[in-house]
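Student: mind folding the following:
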Amino acid sequence: MIVGYCQNTADLNPRAVISWMRPGSLAILLAVIPAAAMPGPLDEPHLNIIPRTVSEQVRIDKILSPPADFSVAQPFEEMPAGAATVRARDTADAFSQPSANMPFADELDFKVGNGLFRKLWVSSPSSTLASDGLGPLFNARSCQRCHLKDGRGHPPEGPDDNAISMFLRVSIPGGDPGAMAEIADYIATAPEPTYGTQLQDFSLPGHAAEYRLQIEYEDVTVALSDGEVATLRRPTYTAADLGYGPLHDEAMLSPRVAPQMIGLGLLEAIPAADILAHTDPNDDDGDGISGRANIVWSAEFDMPMLGRFGLKAGAPTVRHQSAGAFAGDIGISNPLFTDPWGECTSRQSDCRAAPHGDRDDRVYEIDGEGLDLVTFYSRNLAVPARRDVDDRQVLRGKELFHATGCASCHVPSYVTHRLEDQPEQSFQLIWPYTDLLLHDMGDGLADHRPEARATGREWRTPPLWGIGLTEQVSGHSYFLHDGRARSLLEAILWHGGEAQATRDAVIDMPAGDRAALIRFLESL
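Tutor: Below you'll find the model as predicted:
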């Protein structure tokens, strides 16, 4: 058994992980990076890690063992973010609180980061020199416009609603496979020649928006046990009113709703080795679950890294994810994505030639300091405390969650790295209910658009913490990557592929057990 985590993972002997990793996990380490660069997926250069001791690892193994008694709550279960957990508020601000263990000296950074997250960007040139650079094509004028109250976005509700917290990613097959030769099973794609990698539905005056998102739903009924019936809605997406000509014949579109923002720094602090320990690409243990790691190229460190963030785990760090959103969603240049015109392609020449916020006295529209402050804010949006952990129905639902196999992908708990300079995330027992891995979710949820190693049928397991507060925070109960599910039950019923057996078990269980399972999820 490995007894510590090396800060320099080049010193880690991959053979030492055989005894403690899930079957097939070592194969991931051997496959995703060539031997000369082994073990690349474990590299975490963005973290200042203090290795664990032998006694700490023993304690961790004990506390993370699966529950044996479902008549009582587990120790510390009511604190999903460890010492960073905040009390559960009954307002829409429940997701907008700083980590409870944040040092007082850092609270100003959190508040300034919040200001930048909420800032409304304006077009160039402008007298507000610190806020110009918007677009010219964009999906929103601020981070907050998509992640309203730091919560979950939603698809447009009727003809009078816009898609400000939802957009379509786009790409075409092909690209340069040699560019990612270091990553095994990488699926090469290329930006759509005219529209880039995502479609923007807003634009500055004088520029056409790229499209209008059009969604049509078809009702699908599902018969449940005890005479109950659920109605799902199957969406069809159309990029209507294209502003720059037709899409490429092989364009692949993928709908994305903005996810909630809580707990991101804690997810980033989970040891990569602990995530890879749950991989089983060949289902060697025969449980039907074949979690795979997405290995992506880091724009921050110019190397392959474990993907953790985004609906297909396409970003390795919170800073990378934040920088990508500034560039793609708002059209704001930054140290990682430097184009001042954002997503405008070479075919959109007027867009590229328009005024922008990069000037002699300002290299990027948001500089490194500003990006770091937004990253700090995003890392430290706190997870609210669990509710009703001792309730009998909640405990029954938790037992069913484990018995039906939900916990195979929605792994309940981890202990984060011990970190030198991030006290909020350092050595915390957390309960995010995710493995951060890719899983085949079946034809029903397939978008048929690859992303790095993720196929068109695979999605990252989303964290479940805070999911019971979605309606309170976001004003709706829409779930899954595109918001098609209008309830937690509908979200479960859309599960297929690796989760088909679990879905069928939920359909067949007595109605009272289904209610208990939903009650447990609502307590998270």
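Student: all contacts plus neighbour counts: C-alpha atoms, from now on.
Tutor: Will do.
Student: so who does Leu64 touch?
Tutor: Taking C-alpha atoms under 8 Å, 6 or more residues apart in numbering as the contact definition, Leu64 lies against Ser413, Tyr414.
Student: run a quick neighbour tally on the spatially closest residue to Gly307 that is not a sequence neighbour.
Tutor: The shortest distance from Gly307 to any non-neighbouring residue, by C-alpha to C-alpha, 6 or more residues apart in numbering, is to Pro316 (4.2 Å). The tally of other residues near Pro316 (other C-alpha atoms under 10 Å) stands at 25.
Student: wasn't Ile217 part of a strand?
Tutor: Actually, residue 217 is Tyr rather than Ile. Yes. With DSSP: H, G, I helix; E, B strand; the rest coil as the criterion, Tyr217 is located in a strand.
Student: run through the residues that contact it.
Tutor: Contacts of Tyr217 were listed using C-alpha under 8 Å, 6+ apart, and they are Arg233, Arg234, Pro235, Thr236.
Student: same question, Asn380
Tutor: Asn380 sits next to Pro98, Ser99, Phe110, Ile262, Gly263, Leu264, Gly265, Glu424 when contact means C-alpha under 8 Å, 6+ apart.
Student: one more to line up against the first:
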Amino acid sequence: MRCSSKSGPRRLWPLLAILGAGGALAEPPTLSDLHLSVVPRTESEAGRVAGVVAPTDDFSAPEQFEANPGGGATVRARSDADAYSLPSGNISFEGELDFKVGNGLFRKLWVSSPSSTQASDGLGPLYNSRGCQNCHLKDGRGHPPDAPGEPGGSMFLRLSVPAPGDAARTRIEEYLLKAGMDFIPSRPDPVYGGQLQDLSVAGIPAEGRMVIDYAETEVALSGGESASLRAPVYRIDNPGYGPLRDDLMTSPRVAPQMIGLGLLEAVPAADILAGADPDDADGDGISGRPQIAWSMRYGAPMLGRFGWKAGNPTIEEQSASAFAGDVGISNPLKPAPAGECTDAQIACINAPHGADDARGDEIDAEGMDFVTFYSQNLAVPARRDMDDPQVLRGKEVFYGTGCTACHRPKFVTARLEDQPEQSFQLIWPYSDMLLHDMGEGLADNRPEGVADGREWRTAPLWGIGLTEQVNGHTLFLHDGRARSLLEAVLWHGGEARPARDAVVSMPPEDRAALIRFIESL
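Tutor: Just a heads-up that it's a prediction; the model follows:
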């Protein structure tokens, strides 16, 4: 049986030294936890935590506290579409009021400028959605367009081009060079920017339309069973600002579910880094790497946690980037009122905007604080059927097949002085928060930070079994290509190829139990 526990990785010593740990692997990289008001763990407490998060080898019954994957912040699993939309179970009355204000801003539909509703104007001029909830449907998972020719809606394409050899280095690139970390420099497309925006306000051309074509491939499974995988091919039709570059790199992204983000943000960086093994020093075939992102808030490198390639270090910065890129709304961390418009998009830059009134930015600091608080406190639903014999067998298969090498079951969050909802909670996200090579089949061939074109952050699995109930579909992976959990498993390659092959060849009843376990999360 493989587990995700690793010894101190050799290639991370420059990272730890620069981040303030003085090269001592036992000490946390304090700079990476700038977003947390952490009360340091005592030696005794650290020992207790290590024992609690150790993987189990007893599958005869559920583990203690397994019913509450979000710790004290867990909420009862609802049977309707609001299962992802509840506040932390341990939130205060005052906190719930702030949560509701944040929810209102998250659901707000923005309008173009000028408008009589100045509190809601500033949309675009180029955008992918009019509001956060339009992509994160019911705080859940987005999906590809329902039919050819429809706008992307809750899915878009990231864009970039290789950085010229004489390009000035960014701050994060300078840092990565000093830290001795590998990366492939790239830049947003000089005309189309960092993502394709398929919608626009009146009078401004949209950037183009994402088109997806699928090819089906049959996969033979043990016991005479089979599955069909659909491989997507992406193209951009009707480019609105001239021909696309031959070296344009694209990456499809479906909006992920929002639950448990504050708890993931509260995991000490040292606990995540302790699971990294970039050189596969233990020889188990798993080589998780940390993403390093530049913090707009702190002006410093931090551990990347959020996004499909962990490109943002905090929920606030993930939210700020989404407001600017997806909706075209300026905010204190991304103050450009024209959103992601480039210098080549003159009409877009010169269009009216909503940043010239009393708010300053189109969403101000107070509004961003409410949205961040809301996103931090979307609760994880309680487990279902975890004592069912088939679920317990599926859990044993999950562990025995090696899935926990990347989908790490448990963490304990930091003790936090100002976030009681997330403070010192035993959580079960089933993610190590690291980047892994997922093989050529899932590769987007577009680097991001230290992630190459085959690497993705391990997606948390908590709540995944409620996707159909909340969102009305069972489309998974970063681009929604998988139409079931089994298809998602069968797309795993690279480091996960041995586990995937084991699923193909195992007895059908074990394969069914494995899927049943994942559905119970």
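Student: coming back round to it: so which of the contacts of Asn380 of the first structure sit within helices?
Tutor: Cross-referencing those against helices under DSSP state H gives Phe110, Leu264, Gly265.
Student: and the second one, what pairs with it in the second structure?
Tutor: If you follow Leu264 of the first structure across to the second structure using TM-score structural alignment, you land on Leu261.
Student: mind listing what that match touches?
Tutor: By C-alpha under 8 Å, 6+ apart, the neighbours of Leu261 of the second structure are Ile315, Ser375, Gln376, Asn377, Leu378.
Student: hmm, try it at 10 Å
Tutor: The contact partners of Leu261 of the second structure, by C-alpha atoms under 10 Å, 6 or more residues apart in numbering, come to 305-306, 314-315, 374-380, 422, 429, 460.
Student: quick revisit: export the contacts of Tyr217 of the first structure to CSV and tack on distance to Gly328 of the first structure and secondary structure?
Tutor: As requested, those are exported to CSV (distance: C-alpha to C-alpha, whole Å; DSSP: H, G, I helix; E, B strand; the rest coil):
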residue, distance to Gly328 of the first structure, secondary structure
Arg233, 29, strand
Arg234, 27, strand
Pro235, 24, strand
Thr236, 24, strand
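Student: narrow those to those that are buried.
Tutor: Arg233, Arg234 (16 or more other C-alpha atoms under 10 Å).
Student: next, name the residue at the spatial heart of the second structure.
Tutor: When C-alpha atoms, centre = their mean is applied to the second structure, the residue found nearest the centroid is Gly307 (3.1 Å).
Student: how much space separates that one from Thr458 of the second structure?
Tutor: Gly307 of the second structure sits 10 Å away from Thr458 of the second structure, going by C-alpha to C-alpha, to the nearest Å.
Student: what's the answer for Ala61 of the second structure, then?
Tutor: In terms of C-alpha to C-alpha, Ala61 of the second structure sits 26 Å off from Thr458 of the second structure.
Student: more neighbours: which of these two?
Tutor: Neighbour totals were compared for Ala61 of the second structure and Thr458, and Thr458 leads with 22 against 13 (other C-alpha under 10 Å).
Student: pretty sure that one contacts Asp432?
Tutor: Yes. The pair Thr458 of the second structure and Asp432 qualifies as a contact (C-alpha atoms under 10 Å) at a distance of 6.4 Å.
Student: what touches both of the two?
Tutor: Common neighbours of Thr458 of the second structure and Asp432 (C-alpha under 10 Å, 6+ apart) are Gly288, Cys406, His407, Arg408.
Student: just the buried members of those residues?
Tutor: Buried among these (16+ other C-alpha under 10 Å): Gly288, Cys406, His407, Arg408.
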